[in-house]
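[1] just to be clear, the model below is a prediction. Sequence and coordinates:
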Amino acid sequence: MNEVFPRGPSLFTRLGFVLGFSILAMFADTKVESVATFRAYLTSLVSPLQYIANMPGVLLSWSASSLTSRQNLIEENEKLITQMTLMNEQLQRFVVLQQENEKLRTLLDAPVQSEMHKMIAELMAVDNNPYSHQILINKGAIDGVFTGQSVLDENGIIGQIIEVGTTNSRVLLISDVTHAIPARVSRNNVTVVVSGIGDLNELSLEHVPHSTDIQEGDMLISSGLGNVFPQGYPIGTISSIVRDEGQPFAQVKAIPSAKLDRIKYLLLLWPQSTAPAQAVSAVEVNTSLEPSQ
C-alpha cells in the first residue's frame, strides 16, 4: 500500500548530516580567514533587525521619560548641578596634579602618557548564551570602532571589542571565562593576571604565589601590558584570599569595579593618534564642564 506522506531520511541520517555540517562549519571558522569577514557582513546585515527589536524598549523609555513630573525634573537638575560643582572642584585639583606629574616625568626622562579620546555608546542587546558573557552596542565601523578596543563604564573596565559591524559591535566582558587582563595592585604595583570565571560579580587572579604581597581590599588597575587596555583604569577590588599550602598557588577572588549586571551606557577609548573626529578628548570635556562667565 502506498503511503500518503512518503517518509524522508531517517532521524539517524539527519543527525549525522547536522553533525557533519557543524564540524565543517567549526573547521572553516577557525581555519579560513574569509569567514571572519563574512561574519562581519552578516552582523551588518542583521543590524537593522536588532535596531527594530530594540525599538519597543526605546519607545517605552521615551514614554516614561515624557511622563516624568516637573517636580522630579527640578530635583534631578539640582542634583546634577551639585554633582557638577563637586566634579569641577576635583577637576581643578586633578589638573594641578597632572601638571606636576608631567614635570616629574620630564625630570626622570619618562614618557608622558598620551590622552585618550572617548565616545559614549549604548547597550543594544545581551547575549542569551549562559556560557558566554557578551553584549551588543550601538557603535560600529562608521564610528571608528576597532577590534580589541577598550570599553568602560563610569566605574571601571567592562571588556573589549571582539567583533565590529557597520553600525554595531560585540563586546566581550571581563567576566567571560575566555577573558584575561594584565593588572597591577595600586598599593604596591605587584603585577597579576585577572581572569573571568563566568560570574558577573566575581573575578579570579591567576597563578598568585603564596608569598605575594596582596591584601583584601587592594584595588586592581590595568597595567597597560599587552597593549590592549591603557594603564591606570580600575578593574576590581580583591575580596578574598585563601592561602592553602597544599595548593601550588593562592586562591584569590576580586569584585569587578564595573557594574556588569547593570550596563546601560558605555565609554569607548581611542589613542590620540587614531581617534575619529567625533570622539572627544579630556581637554574638550574639561572645557565643556567649565562654568560660563
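    Noted; the coordinates are in hand. Quick caveat: nothing in here was measured; it's all calculated off a predicted structure.

[2] okay, CA-based contacts and neighbour counts for the rest of this
    Will do.

[3] what is the burial count for residue 16?
    Per other CA atoms under 10 Å, the neighbour tally for residue 16 reads 11.

[4] could you pull out the strands for the stretch 1-150 of the chain?
    116-126, 134-137, 150-152 (DSSP state E, counting those that start in this stretch).

[5] what's the distance between the shortest one and the middle of its chain?
    Relative to the mean C-alpha coordinate of its chain, strand 150-152 is positioned 4 Å out (CA atoms, centre = their mean, to the nearest Å).

[6] any idea which helix or strand comes after that strand?
    Next along the chain after strand 150-152, taking DSSP states H and E as the criterion, comes strand 157-164.

[7] packing partners of that following strand?
    Contacts defined by 3 or more CA pairs under 8 Å, 6 or more residues apart in numbering; DSSP states H and E place strand 157-164 against strand 150-152, strand 169-173.

[8] winner for burial among these?
    strand 169-173 (a mean of 24; mean count of other CA atoms under 10 Å).

[9] next, the angle from that strand to strand 116-126.
    Here strand 169-173 runs at an angle of 90 degrees relative to strand 116-126 (axes from the mean of the first three to the mean of the last three CA atoms, to 10 degrees).

[10] elements contacting the helix or strand that comes right after strand 169-173?
    Where DSSP H and E defines the elements, the next helix or strand beyond strand 169-173 is strand 180-185. When contacts are defined as 3+ CA pairs under 8 Å, 6+ apart, strand 180-185 sits against strand 191-199, strand 219-222.

[11] let's bring in a second one:
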Amino acid sequence: MPLGTLDRSPPPFFKQGPSALSKLMFFSAFSLFLMVADARFRITQPLRATVATVLYPVQWLAMQPVDAALYAGKYFTGLTEAQSASEGAARKLALQSLRAGQVEQLTQENNRLRKLLDLREQLATSVMAAEVLYDAADPYTRKVIIDKGLTQGVELGSPVLDESGVLGQVTRVHPLVSEVTLLIDRELAIPVLNVRTGARSVAYGDPSSGGDGLELRFMGSNSDVKQDDLLTTSGVDGVYPAGLPVARISRIERRAESAFAKIFCVPQAMVTGARHVIVVKPVGNQIPVRPEPPAPELPAKKGATK
C-alpha cells in the first residue's frame, strides 16, 4: 500500500478536544463571571447553603477528635487550677485560724495583765512581775518555774499571785529563776478566812481530788460552812497579805462516824494555766525590827558622892 494513501489524523480515542489555552481562557472568564454575578446578584447563595447543609455531618464528625482533645485539655487544666485554688484556700484558712487564735490569746493575756495591774495597785506591799517559764519536772509535786531569782530580789517564801488570787509560794530561789510551789501541792498549807462567817482555818493541797483542789481540814462536822463560801488569806501567818482570794468551797461531806467534816475547795487562781504572775514580798519581812529594850540603870553605890 502506498504511503500516500494512509490516514494521518489521530484515532478518535486520542482526540483531546480544545486546546489547553482555550480551556484556560474559557474557565477563567467563567470564574470571573460567577464571581461578579455572585457579588452583585448572590446567585450562588442557595447552592452554597445546600452544600454546607450536606457537608455539616462530615464536618461535625471530623471535628469530634479535635473537640475531645480540647475538652480533655481544658478538663485537666481546670482540675489543676481547682486543686491549686483549693490548696491556696486551705492555707489561707489555716493562717486565718492561727491569727484568730493568736488574737484571742493576746486578748486573754491583755485582760489578765490588766487584772494583775489592778491587783498590784490594791496591795500596799512591794510586788514584782514575773512570767511562768515551765512546770517542774517532778511529777509528784505541783510546782512551776518563774523567770525571776536572787538577781532580781526574789526572797524565799514570797507569795505568788495571778489575776484571780493566790497561786502559791516561792520555795526555792536560784540566781536567775525561782521555784514556786502551787497551793494545790500536798506539802503546802495556807491559813484562810471564811469571808461569810469570819472563821479561820487552814487549807491543804488535796491529792485525792485529782491534784487540782484544796481540802479544808480540822473543821468540825457542825461547823458553819456552806457550798460556794469564799476563802481568803487570813494574814496571821506573816507570809500572805490579808484579804487575797484563795478558793471557794465546792463540796462538803459530813460523816456521823467522824468528828470532822471533809470539805473540798476549788482554787480561785489558774493553777494549771497561769502565765503572768506577781511576786509579793513576805509580810513578815516588812514588819519593822523590834527595838532593843533600854538597858536597866545600875543602882548607885552607897556613900557615893553626888
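    Done, it's in. On a predicted model such as this, the values are computed, not experimentally measured, just so you know.

[12] circling back to that earlier point, the helices and strands packed on strand 157-164 of the first structure: which one's closest to residue 268 of the first structure?
    strand 150-152 (4.9 Å; CA to CA).

[13] which residues in the second structure does the closest one align to?
    Aligned using TM-score structural alignment, strand 150-152 of the first structure spans residues 159-161 in the second structure.

[14] mean deviation of the matching stretch from the first structure?
    Average distance, stretch 159-161 of the second structure versus aligned residues of the first structure after superposition (mean CA distance after the TM-score superposition for the first structure): 0.4 Å.

[15] tell me the contacts of residue 280 of the second structure?
    Applying CA atoms under 8 Å, 6 or more residues apart in numbering to residue 280 of the second structure gives the contacts 125, 126, 127, 128, 158, 159, 160, 161.

[16] what is the neighbour count of the equivalent of residue 267 of the first structure over in the second structure?
    Aligned by TM-score structural alignment, residue 267 of the first structure pairs with residue 278 of the second structure. Counted by other CA under 10 Å, the residues lying close to residue 278 of the second structure total 22.

[17] and what of residue 199 of the second structure?
    Neighbour tally, residue 199 of the second structure, other CA under 10 Å: 15.

[18] what's the answer for the one 4 residues further on, then?
    Neighbours of residue 203 of the second structure under the rule other CA under 10 Å: 27.

[19] show me what it aligns to in the first structure.
    Residue 203 of the second structure maps onto residue 194 in the first structure, by TM-score structural alignment.

[20] so the residue nearest the centre of the second structure versus residue 183 of the second structure, what's the distance?
    Centroid-nearest residue in the second structure, with CA atoms, centre = their mean: residue 101, separated by 3.4 Å. Using CA to CA, to the nearest Å, residue 101 of the second structure is found at 30 Å from residue 183 of the second structure.

[21] contacting residues around residue 264 of the first structure?
    With CA under 8 Å, 6+ apart, residue 264 of the first structure has these contacts: 122, 123.

[22] ok, 10 Å please
    Shown in contact with residue 264 of the first structure (CA atoms under 10 Å, 6 or more residues apart in numbering): 121, 122, 123, 124, 137, 153.

[23] may I ask you to name the longest helix in the second structure?
    In the second structure, with assignment by DSSP state H, the single longest helix is helix 45-122.

[24] packing partners of it?
    strand 127-135, strand 159-161, strand 276-280 (3 or more CA pairs under 10 Å, 6 or more residues apart in numbering; DSSP states H and E).

[25] tell me the most buried of these?
    Highest mean neighbour count among these (mean count of other CA under 10 Å): strand 159-161, a mean of 26.

[26] got the contact list for it?
    Outside strand 159-161 of the second structure, the residues within contact range by CA under 10 Å, 6+ apart are 116, 119-120, 127-130, 166-171, 180-183, 239-241, 244-246, 269-270, 274, 276-283.

[27] rewinding a little: isn't the match of residue 267 of the first structure right up against residue 115?
    No: counting by CA atoms under 10 Å, residue 115 is not a contact partner of residue 278 of the second structure; they are 11.1 Å apart.

[28] find the residues that touch each one of these two.
    Residues touching both residue 278 of the second structure and residue 115 (CA under 10 Å, 6+ apart): 162, 163.

[29] picking that back up, quick one: the match of residue 203 of the second structure from residue 100 of the first structure, how far?
    For residue 194 of the first structure relative to residue 100 of the first structure (CA to CA), the value is 31 Å.

[30] now do residue 25 of the first structure
    Taken as CA to CA, the span from residue 25 of the first structure to residue 100 of the first structure is 56 Å.

[31] also residue 226 of the first structure?
    Using CA to CA, one obtains 28 Å as the distance from residue 226 of the first structure to residue 100 of the first structure.

[32] pick out whichever of the two has more residues nearby.
    residue 100 (12 against 9).
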